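Student: fold the following for me, if possible:
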Amino acid sequence: MNPDALRGHMDALLLSVLEREPLHGYAIIEALQERSAGALSVPTGTVYPALRRLERTGSLASEWATVGGRRRRTYRLTDAGRRQLEAERSAWREFAGVIGSVLRPDLGPGVRPAG
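Tutor: Predicted coordinates:
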């Protein structure tokens, strides 16, 4: 997948992966790959700065934990992060609907796909 296609969507992807449970950085990268059936291979140089930024804005909280004998920073969603994730999902549905209506020539002008 084209890395440029992820611009503007990284926050939603990270928040979504952390919705289920707290994870450390490498596990987040693995979860993105797994949930995308291997289509998303996001470099650590993209993920870690985004995690730190989401932590600064209060969407994530982190703590150090020992996992398999190694110290790792584990990230979890905060209440603010859950609200942000819902807003991101809503914005994504709107965006996908609009883009879908443009890319589907079988729809007439102003007709939006169902769903």
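Student: from here on, just use CA atoms for contacts and neighbour counts.
Tutor: Fine.
Student: show me where this structure has its helices.
Tutor: 10-18, 25-35, 44-56, 79-103 (DSSP state H).
Student: residues of the second one that come out buried?
Tutor: Counting neighbours by 16 or more other C-alpha atoms under 10 Å, one finds that the buried residues in helix 25-35 are 25, 26, 28, 29, 30, 31, 32.
Student: dump the residues you listed into TSV; add distance to residue 50 as well.
Tutor: Formatted as TSV, the buried residues of helix 25-35 follow (distance: C-alpha to C-alpha, whole Å):
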residue	distance to residue 50
25	11
26	13
28	12
29	12
30	16
31	16
32	14
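Student: biggest separation within the residues you listed, which pair?
Tutor: Largest separation among these by C-alpha to C-alpha: 25 and 32, giving 10.8 Å.
Student: hey, what's in contact with both of these two?
Tutor: The overlap between the contact sets of residue 25 and residue 32 (C-alpha atoms under 8 Å, 6 or more residues apart in numbering) is empty.
Student: this one next, for a side-by-side:
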Amino acid sequence: MLSKLNIIKETLLKVTNKVYHYQALKADDKYIVWAEDSEGSSVEGDDKKINQSIEGTIDYYTKEEFDPNVDKIQQALIDACISFYLESVQYEEETEYIHYEWVWEVA
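Tutor: Purely as a prediction, here's the structure:
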């Protein structure tokens, strides 16, 4: 499972070095937080697990409208053959961040 998670981290580091796992402590503008959330699709046979995928989220925080890193994140995921979809885009009034959230799955 850990090798699958390393793919996520290494892919995101191609976009920025501000990549955090679970939470970003004292991070400033333009940073990524990623986390594994659960098992995704799996294949079982002969009373055992044959293949397991892991599902999680990537959250990108920026104060720049139309930030080019949004496209860079998606392209990095495509280039790494990581399945994903854009879950939401929100403006957080309290922090003034635009918050993008993707759901990913690796097998």
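Student: quick one: TM-score?
Tutor: For this chain pair, the superposition-based TM-score is 0.28 by TM-score structural alignment, normalised by the length of the second structure; 50 aligned residues with a C-alpha RMSD of 4.3 Å.
Student: so which of the helices of the first structure is nearest residue 73 of the first structure?
Tutor: Residue 73 of the first structure lies closest, by C-alpha to C-alpha, to one member of the helices of the first structure: helix 25-35, at 7.2 Å.
Student: tell me the spacing between residue 92 of the first structure and residue 35 of the first structure.
Tutor: Noted for residue 92 of the first structure: a distance of 17 Å to residue 35 of the first structure, by C-alpha to C-alpha, to the nearest Å.
Student: next one: residue 100 of the first structure
Tutor: From residue 100 of the first structure to residue 35 of the first structure the distance is 22 Å (C-alpha to C-alpha).
Student: do the same with residue 23 of the first structure
Tutor: Residue 23 of the first structure is 14 Å from residue 35 of the first structure, by C-alpha to C-alpha.
Student: same check on residue 77 of the first structure?
Tutor: Distance from residue 77 of the first structure to residue 35 of the first structure, by C-alpha to C-alpha: 18 Å.
Student: just residue 11 of the first structure next, same as before
Tutor: 15 Å.
Student: could you point out which element follows whatever helix or strand residue 72 of the second structure lives in?
Tutor: Using DSSP states H and E, residue 72 of the second structure sits in helix 69-79. Next helix or strand after helix 69-79 of the second structure toward the C-terminus (DSSP H and E): strand 83-92.
Student: list of residues touching that following strand?
Tutor: Counting by C-alpha under 8 Å, 6+ apart, 77, 97, 98, 99, 100, 101, 102, 103, 104, 105, 106 sit against strand 83-92 of the second structure.
Student: measure how buried the fifth one is and give me the count.
Tutor: By that I understand residue 100 of the second structure. The tally of other residues near residue 100 of the second structure (other C-alpha atoms under 10 Å) stands at 18.
Student: so who does it touch?
Tutor: Residue 100 of the second structure neighbours (C-alpha under 8 Å, 6+ apart): 59, 60, 61, 70, 86, 87, 88, 89, 90.
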